[in-house]
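[1] Pasting a predicted model and its sequence here:
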Amino acid sequence: MTRDLLIGVDAGTSVIKAVAFDLTGGQVAMTSRRNHYLTLPNGGVEQDMRRTWQDTVDVLRDLGEQVEGLGERALALSVTGQGDGCWLIDAEGVPIHDGWLWLDARAAAEAREIAESAGIDVIYRTTGSGVNVCQMRTHLTWIKRHEPELLERAETAMHCKDWLYFNLTGKRAADPTEAVFTFGDYRTRAYAEEVLEALGLADLRRLLPPIVDGAAEAHGLAAAAAAAT
């Protein structure tokens, strides 16, 4: 069968969508499901990581019901999702906590401290971005201070789209844009040790997965993901 379709998945804050396109960019079909998150009394906003993956599986299945032979016709699948946040998994790939969304505001004090610290000039000059409460760097600072036991169990820190990519391919990888403006150098598009040191997070460098530019590198669909979807 001809490989004549592209699939895009977008796990937004409120809706998870999957779209099939032909090779000219024309939309063939689209499915969506409501996303879910929990707002906590302390300003936290969390999402069940397993449910986010299952909802993604479900929208892909729904898409397959709309498009005959979708699996055999798909040339490639691209994934994106809500920005910022912090999603931690262990060495086995199992979530150790619900994912923190970009809406999570519990690290407001930590964000102010970083913004007023001596290292802010290095952070801004290198990453090209200011500090905000929604970012993984402030979330990790809060977790390190208040729930360090989570970091002891964690093997990898991800963003939402990285979590979905991991489930789809089995590869631990970071989207270059968020990885760079959080912990990297926008000139080299690589992690910057001086940024991690300025943030006081050099000891957590081990949590950051390799940066993978999806425009230049791709991984195949894992057998488990293919069977699930």
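    Perfect, thanks for sending it. Numbers count the residues shown, from 1 in each chain.
[2] contacts and neighbour counts: CA atoms only from here.
    Will do.
[3] Walking through this structure, point out its strands one by one.
    5-11, 15-22, 27-34, 38-39, 45-47, 74-81, 87-89, 99-100, 156-158, 184-185, 190-191 (DSSP state E).
[4] what's the most buried one of those?
    strand 99-100 (a mean of 26; mean count of other Cα atoms under 10 Å).
[5] on that earlier part again, of all the strands of the chain, which one is nearest P209?
    Closest approach to P209 among the strands of the chain (Cα to Cα): strand 156-158, 6.5 Å.
[6] Check which helices and strands the closest one sits against.
    The elements that strand 156-158 packs onto, with contact taken as 3 or more Cα pairs under 8 Å, 6 or more residues apart in numbering; DSSP states H and E, are strand 87-89.
[7] ok, second structure coming up, stack it against the first:
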Amino acid sequence: MQSGQMFHIFHNEKDRFDKIDKVLRCKDWIFYKMTGQILTDISESIMTWGSPMTRKYDDEILNILNFGSMKKLQPEIIDSTKYVGKLTSDAAKRLDLLEATPIILAPVDVVCAGIGSGFVDSSKKLDVQS
């Protein structure tokens, strides 16, 4: 969920906000449904309040916005290049796949495009402006 959407719900739909356990973006929700794990990757976390420098949610930004309570709603940030989940039994049956099939929590599309273009070592830099 985008920061602006969360801001709106926080300030205008308090009853709805109070029912939220975790906030997931689309690919993280799919990963959750396949593995039962609530996680996000570094590239996705910076879409809300994650810091690419620390690879954690930025308390300073959350405090400036008076959003300290939002941090607990965010999924744990992992390095998706070093983590592989496993397909749950239930998901395997629904998808007609083998249980424990490795599932990767991939980065966002533009990061994947960079990887596919060969930007895979630390000596190369890629700046993507939105």
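    Cool, the structure landed. Model, not experiment: these values are computed from the prediction.
[8] quick one on the thing from earlier: could you dump the strands of the first structure into a markdown table and include distance to T138 of the first structure?
    Shown next, in a markdown table, are these (distance: least, Cα to Cα, whole Å):
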| stretch | distance to T138 of the first structure |
| --- | --- |
| strand 5-11 | 22 |
| strand 15-22 | 25 |
| strand 27-34 | 28 |
| strand 38-39 | 18 |
| strand 45-47 | 14 |
| strand 74-81 | 19 |
| strand 87-89 | 13 |
| strand 99-100 | 11 |
| strand 156-158 | 13 |
| strand 184-185 | 15 |
| strand 190-191 | 16 |
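[9] contacting residues around the residue nearest to the spatial centre of the second structure?
    Most central in the second structure under Cα atoms, centre = their mean is T40, positioned 2.8 Å from the mean C-alpha point. The contact partners of T40 of the second structure, by Cα atoms under 8 Å, 6 or more residues apart in numbering, come to 24, 28, 75-78, 105.
[10] conserved subset of these in the first structure?
    Shared with the first structure under both residues aligned by TM-score structural alignment, their matches' Cα atoms under 8 Å, the contacts from these are 24, 28, 75-78.
[11] Return a ChimeraX selection command for the buried portion of the contacts of T40 of the second structure.
    Only the buried members of the contacts of T40 of the second structure enter the following ChimeraX selection, criterion being 16 or more other Cα atoms under 10 Å:
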select :24,28,75,76,77,78,105
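[12] Pick out the most distant pair among the contacts of T40 of the second structure.
    L24 and I78 (13.8 Å).
[13] returning to what we had before: I'd like the contacts of T40 of the second structure written out as TSV, with distance to K14 of the second structure added.
    Below are these laid out as TSV (distance: Cα to Cα, whole Å):
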residue	distance to K14 of the second structure
L24	19
D28	24
P75	21
E76	24
I77	26
I78	30
L105	31
